[in-house]
Structures are given as C-alpha cells and as structure tokens.
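> just coords:
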C-alpha cells in the first residue's frame, strides 16, 4: 500500500464562494472578520482532515499558515517556504498575501484593525497568540471575540469525522524508559512549578509519556488525545476508546483513568472549581483551556509543557534505534539513487521517482525485519523549477519530467518503529551549468560547517545558524527557512523545542536530534538542499584545549553527489570531512547491497 497520494486536493476556484458563505456567518454574529489558522485543538503541525479548515476554505494546503477574512478583503499569511505554493493554490482575485514571519496576524491587525470585531475559535489559537491578537486589536479600539462554534464548520457540509486510528504500545526496547517513570517525572515537574496539575495538549507529549503511538494523522504516529497529569494521584487520559484494542486498553488502564475527549472540559473545570492551579504552556495550549480554568474560578500557571524537553533529549535506546533506522534508510536511498542514475533524462517523472523511493524503503524495511510504518512526510520530489518551491508537493497536475541539464531535489523520510528519518539529496540530470555547481558547493560548505561545529554548553540553535549561511552570504545568496529542526523518536519529524534557526532559542543538549539542511533556491530554475540528521554529542575537551565542547554525530548515511561539487571552493578540512563521511557511508552500507549497487556506491563515495 502506498502511503502518499498524488491527487489534486484543492481548487482555487472554491475560494470565492466559500469566503462569501463565511462572510454571511460573520455578518449574522456582527463580526468584521474571522481568523482561520491551520490548526486543530492540539495546536500541532499535524492535523487530521477534519481540522484542515484553512485548506478547505482557501485551497492552500501548506503545513503552516492562517487566513484573515474581513468584510471586503481576505488575507493569507505564510512563511518563506510557501511563498510560491500559496500563489499557485489560491485565487489572487480573492486573497492578498502576507508574511507569517514579518507581518503575522497580530502585527497586521495592530496596523489595520481599527475598531474591528474579529471572531476566532479559542480551540484553534494558543494562549500566547490570543493575548497578542487581543492586545493588537484593543490598542486600535477593536476586540477579539470568541465564537461558540467554528464558522468554517458551519458551512463545511461534508466535513470529515474525527479520526479513530488504532493505538499501539511503543515497546520499552525502543522507548528506553517505562511510562510509569515518565509519569513520575512529569508529576515532579508539576509540583516544582507550584501547580496542582498540568494538561498535556501536544499528542507527541502524550504519546511519549505513555509510550503509545497512533494513526490519527498521516505520516506521524500520533494518537490525538489530551492528558491531565496531577502533581499527586492518578493521571487522566482523554481518548476515544474506539481507538483502543484489548491490549492497549489494558495497558493504559494501569497508568491512567481513561475518559472520552468530551469530558476534558468538565474535568478541568471541576479541578479549577476546587481551587487547583493548572500549569498550561501558553505557546502550545489552546486559549479555550485558559478560559475553562479561569471561568471556573481557577488559576493558570504559565510554564513549559513538562514533557517537551525530556522528549527532545533522546536516551540510549532511542539513539541506538535512530542509528539502526538510518542505516536501513541509507540502504533504501542508495538502492534508489543507483537506479535513478541508470534512467535516461526525460524518462522519469516526479511521481514515479517518489513511488520508487517508497518501494525501496518498504523493501529495506522488510529485508531488515523492521517494516516501514509510514513515510515521515509527503516526499518533496522537485525537478528543475519545481525544486525551487521549498515545500513542493507533487500532484498529477504539477508532475514534471526529470529533464536533461536540470537538478532534481528529493526531500523524504521514513517512519520505522525504532526511529524517524529525514534526508534531502539534490542530484544532477545530465550536464549542469558551472554557476549551479558553484551554488551547490556553497550550500555544501554550510552543511559541512554545521557538521564539524564545536560549541560550549549553553549554545543555542540561533548561535550556530549563521555557520550554515556564511558561505552563501559571501556570494549574495540565502535561504528562507531554518537550517534545522528537531526530530522525534518514531514521532514527529518536526519536533521542538530544539532548532537550528535565527529563532532557535533553546539551548542544545546532548542527545537531541536535529536536521542540518541549508539550501539555495532560484525561482523558476532550480532548488538545492542537502540534509543529514545529526545528534548533539556529549561535551569533551578537544586535544590541547581547556573547555569541554559539544559537537554533532551524523546519523544519515547516503552519498552527496560529487558531480555537483566545485572542489576548488572547498578547504582542505571540508574535503577531508566529505571524504571521511563517504568512507563511512561505504563501510556502513556496502555489505547490504547487491554487486551492481555496491559498485555504484563505490563510485559515488570515491575520494575527491
């Protein structure tokens, strides 16, 4: 069974009539505008079909964004990854486009919200986001108005049902810790915060704490659920029992009281009425939860989701699992790339390539007796100009042939029980122009700079981000995305709080997994990205030094295309790193390949 569909899922022509219908609902409530974020009740990046309101209303299907519908204008806010995609998927006669980074809705409303009553669904906005929106409007004499029912839901006649994906237990040999120990750690953190209980709103946190996984959203094994963890006493897990077979139900009843999701509001209000202080992460928890607690007379304590940082710092079992997953995934990638190299230019298209890679992953999973559970996101398979669309998703309308003289960008990943992978390789199709080779080499220099970085305790992702960009900057180039994101352990391929980015304020800690993926994109021509996953290593004093330094261990095993490298632009240290990396790739993977593929890998990893 293929995990990725290539059907066209949106139509720009739907925007006008759906926005018109939404405006009728706004008018009935006396609203001047309504906010439609790409979010569900958990505020996650990974939302089920039922919660994809932004895509249904506008046609834009990216993983981040928001729409602001006013009486006579409509705006869509996206980040740099989606600047091209949003224009292709939506009707420019209906929507104007704004930056989600430099001019997000609260900043926009501070300038344009004079006297406006803006409606919003408090389940779909975080506490912090709501506070910023309300403050921006109040300064201009406007107001933010919570609605009892989401206005999009009122006009979405064939809205899908809530998902009921089966829950499974994540074995201790992969989780590395028992759920009871994690619950005890959460309870200690709640008590230390001065709260009586916390609500885990992020399904990744619920999955990690209880050692469970689910199938409620595509690509990410999340069981959509909430949990209340008290400082003392039995946790409550709010989950649809239709998701629980006999074994997971028996397992979970030993850890928590099981309740239906609709009981969360009642349970939380009862705690608030009894005087309990509730810890909520204002950057993750829905504004609705704050309203429930404070309306019932309780107190909200603002603090970090107590599972977020422990989940990000992987233990030995999780790291060993990730290493095994990346070896297996490297075999799949090499089998695919060696096959691709034998296909004449103009004979393969983007969909065929993505399907072939998924087949290679499925085969590798079977060969290693660790089945491919899913892909970790829809494969970005971009030929020529499509590669310049940073988060491009190929479909039957955009599907393009891999043509002579062009680059092919392939960003993909896998979900195995022992680990989550994410890798990008850019390869040439035929002969490539020297200026393109130069750009690729500058991206490679940035990727190597992160790979070889050494840094003291206290270093944050934003302190290292510049290392990946400096070679590009010197030539007048840059890229409109972060350099790296955190990665989960058979969980979300995008995991916080760790990031390599200008916004990466989290201190990097040993055991964190991140991506290392600088790029360069020339709209209408090509895209370049090179991505490996890396682990933050334990600090140790370098030879001759006096301060312990952390660094990175590279997890990913796959050759970087030497045909796209201008060796004269590399330093000796950079050449040495690449040659050493390629030697490790060959040593790790060659024993798992047939003779023809092994010979291809020997050629692909030959020293510069």
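Everything's here; your move. None of these values were measured; they are calculated from a predicted model.
> contacts, neighbours, all on C-alpha from now
OK.
> quick one, what contacts the nearest residue to residue 325 once chain neighbours are set aside?
Nearest non-adjacent residue to residue 325, counting by C-alpha to C-alpha, 6 or more residues apart in numbering: residue 419, 5.4 Å away. By C-alpha atoms under 8 Å, 6 or more residues apart in numbering, the contact set of residue 419 is 318, 321-326, 488-491.
> Tell me which residue of the chain is furthest from the middle?
Most distant residue from the mean C-alpha position of the chain: residue 544, 39.6 Å away (C-alpha atoms, centre = their mean).
> What distance do you get for that residue to residue 73?
64 Å (C-alpha to C-alpha, to the nearest Å).
> cool, and residue 513?
42 Å.
> Ok, residue 206 next?
40 Å.
> Compare neighbour counts for the two and give me the winner.
Shown here are residue 206 and residue 73; by other C-alpha atoms under 10 Å, residue 206 has more neighbours (23 against 13).
> So which residues make contact with the helix or strand hosting the more buried one?
Using DSSP states H and E, the element containing residue 206 is helix 203-210. Identification of contacts with helix 203-210 by C-alpha under 8 Å, 6+ apart yields 42, 179-180, 182-183, 200, 212-213, 222-227, 252, 255, 307-308, 311, 491-492.
> also this one, for the comparison:
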C-alpha cells in the first residue's frame, strides 16, 4: 500500500546530532544556524534528502523551522503541531516555540547577545531573510549566508529524487502548454521583462502540462526553469527523469538541461529578470546580482493562472470527487458494520486505502491519512505508526482526514465519526464545527474579498462557546497537483482575493488535548453567484461544494441548528444520496439512505 506505519524519526538521536552541529558551527565561527523545513523549491512536502529539520530534531510536521544557538535550540511550530512536537523531540535539548506568536527575530535577541547567525540562501526566500534582518537591527547579531551544515554532518543523507516525469493530457489540463506559455510570455513583455525564474514544482508542472514523482503524495517534478519573453522555456532537471514520450510531449520550445547548469544560465541572462521574493530561494537573486544581471521582484507568473482552474479542470475534479465520495461511503458503511473494539487506527487506514484502490483509478493518496481515535484526534496532523497505533475504543470520536490523487483531480476530505456514544460535550462541539462549515458553504460575498475576510464565519459559533481552532479554515488545492496549493487560502493571514475557479478546503475544527478532536472538511470552488431578485447590481461570488459524503447525523444536535442551516444540511444530504447511490454496492446504498435521511 502507499502508506507505511514505520516511525520516520527518533527523538533519541537528536541530542548527538545537535552537538555535532554545534561543533561545526563553532569551528566556522558562527553562533547559530537556521534549519528550515522547506527545500530549495519551498515545498511543504519534501524529498527524503531534504528532511533536514526532521533529521536533526525528530519533528515530522509539514511546517516549522529550528534556530540552533550555543545554549538553546528552538523548534518553531504553529498551532497545528503544539501537541505533536512534544512527543517527537527531546525536550531536554530542543525547546518548542509557539510561532507565529513568537517571531524568530525577538527570540534570537532574547537568547543571543552577539554573534553571527548562518543560513543557507538556497533554503530561504528573500522575504524571510529581509524580515529577520529587520528584526535584528540595532542588535549585535548579524546574518550570513553560508553552506548547509546539516548536509555536512548527515553521513547517510539520501540522494536527490529521480521520479519519472509524465505528460498530463490536454483533455484533463484544459489548455495546451504552448497556449499557457504564450499567455504568460505576453505578461512578461508587457512588464518590460525578458524572463522569469520559476522555482515552484507545481508551477513547472502546470506550465508544461507534466507531472512527476519527486516527493511523496504530490505528483510534482523537482527542477528550476526560466520562462523567456518569447515563450521558450529552459528546464533544469535531471534528464534521467524524462523518457522519450515525455521529451516528445515537451516539444521544441522546451530545452532540457541538468540542474548543474541552472546557476551558470542565470548569470548569462539579459535582464530585467522577474524573481518572486516570496517563493524563490534568495540564492537566485544573489547569483543574478553578482553577475550584474538586472532583476525585478514580481509574482511567479504561474501561480494565479494555476489557481484559477479552467472549466475542463473543474469538470474533471467533480468526477474525481464523486469517485472518491463513493469510496468513502463504502468505507463508512464497512466501519459501521465492523464490531466495536475490533479495529485499530492502522486497520482503518488500510481499509480506507483499499476502498480507494478498488476504484482502479487511484494514482496515490494525496497525503498520509490522519486517523486519530479519542485523544489522538486532538493531534491535528497525527500520523499513526506501529508504535502509536491505538485500538479504537467504544464511546469516543474517530477523526479521519484523507485524500486521493487521481489523474482527473485531487481530493481531501475529513469526517469525524461517532464510535458508540461520545457524550453531550462532543456533540455540542461537533455541531458548532458543522455550523462553521455550513456558514462557509452558504456564503455570498463581494468580489475582492480574501481569506482573511471570510475566515471568521467558520469560527462564529465556536467563539460564542469560548472555543476556537489553531489552523486556517482552508487551503488551496491543485488539479492533480499539490494538495496544499497557494496563493489562495481561507485564512485570517491571507490577503489574496478569491477568483472564480479557485479550489479551497473548508475545514473548521475543534481539539481538546487528551480527549478528542473534531474536524469536518469539504472542498469547494469559487464561482460567480447568480443575481438575486431585488439585490444590487454588483458582482458577488459563492462556493460550489465538490465533496459529497454524509456528515455523521448521530453527532448533530438539531435543536442548535438554525432553519437555514438545517435546510442546507438536508439539501446537501439529498444531493449526496442522488449523486452517489448509482455508484455503490447494495449494502452501501442501504447505509447511505439512512445516513442522509432528513433531520
């Protein structure tokens, strides 16, 4: 199966590795070093070679970083990982730091009086380093770009990934690569720029209509590219990743060169060259500056067009979600029919992947399934291992967050399930989370609003109860690409205006450490909202729901729902039954009829 259950890090190894890093830093005259989770492509999911933060600390989360100083090593983690980190690092040697509440600059100033803090410019963006430099102004601490000292002390570091690239047919992409490149090249010419540097794997894959296998779960290719103002592209990636079919697909305007040729090519460009200061490694700008090539900050030209899914991509994604929804219903039917007390978390993960495999269309899962029973559900990104595997007890909640990669779409769905009777507190919290998901689903909003403007709607009913959750309400999702895609987000931190075609998750939650976790997630897509009788003549957007899987009626307190919320839920369940029933076994059809009965 795709998912394994072996532990990927050992906290006991951290102290010796930390001591080794400090010895190297002392020899180099450095007082500290930044260890990011990100790789040179700023990916959330990284190849084994780039798991530097995990190798050093034991922390396996998908976001975070460490700052190693002579007397303290801080592991900066956001609200998703506050519980997880405590079980994964040696707390006698590594100090969890709540981030972004605590920013790295003030933290460094509090723990280091003077000295030089080193960083690898290939692993940090210009924005990151500029912000840190500004926060250290007036102190006796300075920053210095340097080689990567983790790579120096990691004796068995894996080699670079060599996943095979493959074409994404235009029948699913909805637009030929030649048309995409011509469209973006025109934007460069309009801006007076000769080229743009592309460093994000999903940007490369979207632009060239290819997919890859260089990181787990997300079908992306590791490489760099230069898009020229005449629509030519120079792609810097290992030639071993491209067979004859994919080379022919790329066509004559794509020049394939090895990664080692990237820096020399940067140095010979004619400017101005566009560089994205929020996603490109700072090293790109440093190389251009050193060679005297004029560069200009600007957004990666692929990011917004990629986020605005075209009608073909949306239609294909709808199909993928119906296929996945049917697999989920078969799974939920099986789960309800299995005797209580007979399953573990690993049993559930294996079974769910089996139902997706039975579609005969599964390319991969879109991330390691999060299956947390009872207190493990409160670990937001819990990954079950052979060591942590827990029997699913009676009278508790089971949180299952999972997804699939199909060639026609990427899915991501969370359902929280009653195993027996979890009690009134769990039902009340579940109902408040459900109300938040319904609120986002029902929204109409003016053009120009961003995630920060909508995020609070998902939290309103939780706030009324003195509750909240420490993650964004939603992230962007790709079309058979990254399950976490930017720049769109449904988050109080996002300032990117929503546009039609953007796919997002809608996933409010609530977590009580040591007791239970609740999260409900559907994927939604931004669409033009039809005009309303008597309304003003101004453009509005709404969300189309893509995910169709029943919500657990056993956990809903109907008296807490407003008439509008109840109407939405009953209509959603009726549509779910109508769309999925023809795709199901007889047993799952019977289960679905009960699970979608009106409240």
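Yep, that arrived. Since the model is a prediction, treat every value here as computed from it, not as a measurement.
> What is the corresponding segment of structure 2 for the helix holding residue 206 of structure 1?
Counting by TM-score structural alignment, helix 203-210 of structure 1 pairs with residues 201-208 of structure 2.
> do stretch 385-393 of structure 1 as well
Stretch 385-393 of structure 1 covers residues 375-383 of structure 2 once aligned (TM-score structural alignment).
> Return the distance of that stretch from the chain's centre.
Per C-alpha atoms, centre = their mean, to the nearest Å, the displacement of stretch 375-383 of structure 2 from the mean C-alpha position of its chain is 17 Å.
> Also stretch 446-456 of structure 1?
Counting by C-alpha atoms, centre = their mean, stretch 446-456 of structure 1 comes out at 22 Å from the chain centroid.
> Read off where it ends up in structure 2.
Using TM-score structural alignment, stretch 446-456 of structure 1 pairs with 436-446 in structure 2.
> residues making contact with the matching stretch?
454, 457-462, 506-508, 520-521, 524, 529, 538-545, 565, 568-569.
> Among the contacts of helix 203-210 of structure 1, which ones are in strands?
200, 212-213, 226-227 (DSSP state E).
> Tell me where the stretch 351-500 of structure 1 has strands.
All strands of the stretch 351-500 of structure 1, identified by DSSP state E, counting those that start in this stretch, fall at 372-375, 380-383, 406-412, 414-416, 419-420, 423-429, 484-486, 495-500.
> Same list, these, but as TSV with distance to residue 242 of structure 1 please.
Shown next, in TSV, are these (distance: least, C-alpha to C-alpha, whole Å):
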stretch	distance to residue 242 of structure 1
strand 372-375	21
strand 380-383	34
strand 406-412	32
strand 414-416	24
strand 419-420	27
strand 423-429	35
strand 484-486	31
strand 495-500	27
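> So which of those strands is nearest residue 12 of structure 1?
strand 380-383 (21.5 Å; C-alpha to C-alpha).
> contacts for the closest one?
350-351, 353-354, 387-389, 391-394, 400-403, 406-412, 526.
> Superpose on structure 2 and give me the mean offset of it.
Superposed on structure 2, strand 380-383 of structure 1 shows a mean distance to its aligned partners of 0.3 Å (mean C-alpha distance after the TM-score superposition for structure 1).
> can you pull the contacts of the most centrally placed residue in structure 1?
Computing the C-alpha centroid of structure 1 and ranking residues by C-alpha atoms, centre = their mean puts residue 494 first, at 2.8 Å. Applying C-alpha under 8 Å, 6+ apart, we find residue 494 of structure 1 in contact with 485-488.
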